[in-house]
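> requesting a structural model of the entry that follows:
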Amino acid sequence: MKILVVGGGGREHAICWKLSQSPKVTAILCAPGNGGTALLGENIPVKDDDIPGLVALARDREVDLVVAGPELPLVLGLANALDREGIPCFGPNAYAANLEGSKAFSKTVMREAGVPTAPFRVFDEYDEAVAHVRKKGAPIVIKADGLAAGKGVVVAATVAEAVDTLTDMMVKRTFGSAGARVVVEQALKGEEASFLAFCDGKNYALLPSSQDHKAVGEGDTGPNTGGMGAYSPAPILPEEKYAETAELCIKPILEHMAAKGEPFKGVLYAGLMYTEDGPSVLEYNVRFGDPECQPLLMRLETDLLTIMFACIDGMLDKIKVRSTPQTACGVVMAAKGYPGAYPKGMEIAGIEQADALPGVKVFQAGTRLDNGKILTSGGRILCVTALGDTLADAQKRAYEAVDKIHFDNSYHRRDIADKGLKRLS
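Coordinates of the predicted model:
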């Protein structure tokens, strides 16, 4: 089978890598891809938001399956457009993708489906939003309704910061049309976990829990990023709680979407906050997380292609999705300055040496292949991922591998998985 993977990050490299292990896969195309995907198949310079271009590529190259890595093409209707051409797509249709594409839609669905989430209000008018914030006080959370590249959520510590955020989003349009409507919600305190499930519209198969590290600085300090590392499983959500948690945050969404005639097929990702009152859903994503995808796919034992077609065909209850009991830890190596301005074009050395370590795989994100050399081309550059019998083992191996890789202006956190180790102790 010929597969087209859409996207160009570490998540997409991990998806290509896992699919390449399937005996049924004969060729992998990636659009637009990166330096890592170029080593597994063919990169094609079509952007992930170019729906007509992606459909034409899939049709012209006679691909058997399209896999959407990021959320943007799904929100723009990639699955719908491919369906009209009779080409299978792993990922939800545009309506279901609004679970990530619109914060207001997602929160409303949570409320209607009975999913625990923070109290919220939706505002289209700036003055009304400001009045609400002044009445409620701080801390308070402001969310741009639309997609804002992971940067559209602000936890405002003061009323003044909240008003400034509303001004940026609704008046100055820092995030363009994504911030024209905002969700204002109660700030929750606690520890986060990511909980992902494969879904076929009715049935679901759970992946192990994981935990992302959003802040750029150690000790969860500094601005939020796309994620500086992740590990799986997360002790805050142990295996014995998976079924109970799925009843809380996965099953109600699948039933609600099916009742609307818009069954959810693909990966449903629940971002959870563990408060004193129990777990609460912060947000839903409609695809693998990045960097959670890398540790999760390192642990996955079942053929990924088989799982994807089971989701598309509504046959997920006919297969068993298994993951190794081992732990996985992934550390993101970024360019110094990220998530702000950062340099590009640095040559990366040591990836082969790191990859040669037992249980280690280096997934490339912001890279490009240039005359046999791997050069940096983005902010998050690598996710160095390792398996271990324990979380401590996986963390140790991941950092051993990180230390073998060198490029100018490199930056990474040294405390990925420390929260998990602390909880285990």
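> C-alpha from now on. contacts and neighbour counts both.
Fine.
> doesn't residue 59 fall inside a helix?
Yes - assigned with DSSP: H, G, I helix; E, B strand; the rest coil, residue 59 falls within a helix.
> could you report the distance from it to residue 109?
Look at residue 59 and residue 109: by C-alpha to C-alpha, to the nearest Å, they are 34 Å apart.
> do the same with residue 353
47 Å.
> so these two - more neighbours on which side?
Shown here are residue 353 and residue 109; by other C-alpha atoms under 10 Å, residue 109 has more neighbours (17 against 11).
> buried set for the helix or strand harbouring that one?
Using DSSP states H and E, residue 109 falls within helix 103-113. The neighbour-count check on helix 103-113 (16 or more other C-alpha atoms under 10 Å) flags 103-110, 113 as buried.
> adding distance to residue 193, write these out as CSV.
Converted to CSV, those look like this (distance: C-alpha to C-alpha, whole Å):
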residue, distance to residue 193
103, 19
104, 22
105, 22
106, 18
107, 18
108, 22
109, 21
110, 18
113, 21
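> next up, for comparison:
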Amino acid sequence: MKVLLVGSGGREHALAWKIAQSPLLTALHAVPGSDAIGELATCHDGSVSDIDGLVELARKIEADLVVVGPENPLCDGLADRLRQAGIATFGPSGLAARLEASKAYAKDFYARHKVPSAGYGTFSDAAEAKAFLDRVEPPYVLKADGLAAGKGVVILDDRAEAEAEIDAFLSGKFGKASKTLVIEEFMAGEEVSIFALCDGETVLYCGAAQDHKRVGEGDTGPNTGGMGAYSPAPIATPELIDTAMKTIVEPVARGLAAEGHPFQGVLFAGLMVTKDGPKVVEFNIRFGDPECQVLMMRIDSDLLPYLLATATGALGEMPPITWSPDPAITVVLAANGYPGDYRKGSVIKGVTEANRMEGVQVFEAGTGRNARGERIAAGGRVLNVTASGETLHYAVERAYAAIDQIDWPEGFCRRDIAWRALRTH
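The predicted structure is shown next:
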């Protein structure tokens, strides 16, 4: 099989690493890819926003399957265009992708299909939004309606600060993404991510993980795109997973199909485990980043047939995915200053040595190579140091031992990834 992978980050590096292990694979291509992905695939120049160019490339290389990593091209209708060209595609249609592209649409969808979630209001007028704060208890949860790279959520205890953020959001803090604002009731509990493949009809469980969104240890500081993740998460018991699949994931898949937008790809349910059971925080329409990295480390099955079955409507013929019993953890090494301003171009040493360690795989999220061939930082989240082990303790020890092999003074990481799980063991 010839596969074209769309994307360039750590998630896509992890997908490339897993897909490359398949005996079904004859050629792996990536656009735009990265220097790290280029060690596994043939990379092609291009942009994930150039829908015409991506379709043309898929035709040119005669791709049997296109796997779309990031959300933006899916929300822009890439999967629709590829399917119109007769190319099997792992990723939902643009209309199904609204589940992630618009939080206002998603909240209305949950309400229509009785999917448990927080109470909410949707606003484009600041005065109306501020008045709605009278109806909810602090902390106040403010969300940009559109895509904001994982940073469009603010949780505040102070009423005056919340009102100031309302003004900032609606004045364009996140550009078009925050022209509309969703305010939600705060849900107390612990978050967990559940993943499921869906071919438009069949829904197949594809793992659970827990990530750390805040930049600081102890889950403090501003939200980021994710500073680390681990799987399995103790809170994701078989009973919880069964409840979440039956009351949340499967109803969402059925609802999309019933409304004429059958979903083909991976449904990523971000859930809050409350005293009343799991409720939706949000749905994403692609693998999580960095959750994908730990899932790829733990999947024992050949992933490629599942991606193809999802794209071609044959998921009902597939057996359940098999998993390694060994836990996995990924720790994000980010550039100093992230999620604010950060500098690119600093040299990173020691990644090769880290990759030689038992049970360790470093996925490269935002790296490049300089004129001397040295690995350099080229983004905010730069490396995903991923490790597995017989126990979570061993996996954590391996990951941080690998980080200690990496020489990059211009970067930082959290040293407490998986702290909730370690606390209960």
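> quantify their similarity with the TM-score.
Once the chains are overlaid, their TM-score stands at 0.97 when taken by TM-score structural alignment, normalised by the length of the first structure; 423 aligned residues with a C-alpha RMSD of 1.3 Å.
> how far apart are the helix holding residue 109 of the first structure and its match in the second structure?
Taken over the aligned residues, the distance from helix 103-113 of the first structure to the second structure averages 1.0 Å (mean C-alpha distance after the TM-score superposition for the first structure).
> what's the average distance for whichever helix or strand comes after that helix when superposed on the second structure?
Downstream of helix 103-113 of the first structure, the next assigned helix or strand under DSSP H and E is strand 120-123. Following superposition, strand 120-123 of the first structure is found to deviate from the second structure by 1.0 Å on average (mean C-alpha distance after the TM-score superposition for the first structure).
> run through who's touching strand 120-123 of the first structure.
Here strand 120-123 of the first structure makes contact (C-alpha atoms under 8 Å, 6 or more residues apart in numbering) with 104, 107, 129, 181-186.
> now, which of these sits nearest residue 314 of the first structure?
Residue 314 of the first structure has its nearest neighbour among those in residue 107, at 26.3 Å by C-alpha to C-alpha.
> strands along the stretch 1-150 of the second structure, start to end?
Using DSSP state E, counting those that start in this stretch, the strands of the stretch 1-150 of the second structure run over residues 2-7, 27-32, 42-43, 65-68, 89-90, 120-123, 140-144.
> and for the stretch 251-400 of the second structure?
Applying DSSP E, counting those that start in this stretch to the stretch 251-400 of the second structure gives strands spanning 264-274, 277-284, 328-335, 360-364, 367-369, 375-377, 381-388.
> can I get the ones you listed in a markdown table including distance to residue 400 of the second structure and mean neighbour count?
A markdown table is the format used below for these (distance: least, C-alpha to C-alpha, whole Å; neighbours: other C-alpha atoms under 10 Å):
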| stretch | distance to residue 400 of the second structure | mean neighbour count |
| --- | --- | --- |
| strand 264-274 | 26 | 24 |
| strand 277-284 | 29 | 20 |
| strand 328-335 | 8 | 30 |
| strand 360-364 | 10 | 26 |
| strand 367-369 | 20 | 22 |
| strand 375-377 | 19 | 22 |
| strand 381-388 | 8 | 29 |
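> format those strands as a markdown table; extra columns: distance to residue 49 of the second structure.
A markdown table is the format used below for the strands of the stretch 251-400 of the second structure (distance: least, C-alpha to C-alpha, whole Å):
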| stretch | distance to residue 49 of the second structure |
| --- | --- |
| strand 264-274 | 19 |
| strand 277-284 | 19 |
| strand 328-335 | 25 |
| strand 360-364 | 21 |
| strand 367-369 | 20 |
| strand 375-377 | 23 |
| strand 381-388 | 21 |
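> what packs against the helix holding residue 109 of the first structure?
helix 94-101, strand 182-186, helix 251-259, strand 278-285 (3 or more C-alpha pairs under 8 Å, 6 or more residues apart in numbering; DSSP states H and E).
> rerun at 7 Å
Helices and strands touching helix 103-113 of the first structure, by 3 or more C-alpha pairs under 7 Å, 6 or more residues apart in numbering; DSSP states H and E, are helix 94-101, helix 251-259.
> for residue 90 of the first structure, give me its contacts.
66-68, 266, 308, 312 (C-alpha atoms under 7 Å, 6 or more residues apart in numbering).
> mind running it again at 8 Å?
If you count contacts by C-alpha under 8 Å, 6+ apart, then residue 90 of the first structure has 65-68, 79, 265-266, 308-309, 311-312 around it.
> residue 281 of the first structure: which of the buried residues of helix 103-113 of the first structure is nearest?
residue 110 (8.4 Å).
> residues in the first structure aligned with stretch 104-115 of the second structure?
Under TM-score structural alignment, the match for stretch 104-115 of the second structure in the first structure covers residues 104-115.
> ok, residues contacting that stretch?
With C-alpha under 8 Å, 6+ apart as the test, stretch 104-115 of the first structure has contacts from 98-100, 116-117, 120, 122, 145, 182-183, 248-249, 252-253, 256, 280-281, 283-284.
> redo that, cut-off 6 Å
99, 145, 249, 252 (C-alpha atoms under 6 Å, 6 or more residues apart in numbering).
> thought the second one was touching residue 177?
I take that to be residue 145 of the first structure. No - contact criterion C-alpha atoms under 6 Å: residue 145 of the first structure and residue 177 do not qualify, at 8.9 Å.
> of the two, give the one with the bigger neighbour count.
residue 145 (28 against 15).
> contacting residues for that one?
With contact set as C-alpha under 6 Å, 6+ apart, residue 145 of the first structure has these partners: 102-104, 178-179, 181-182.
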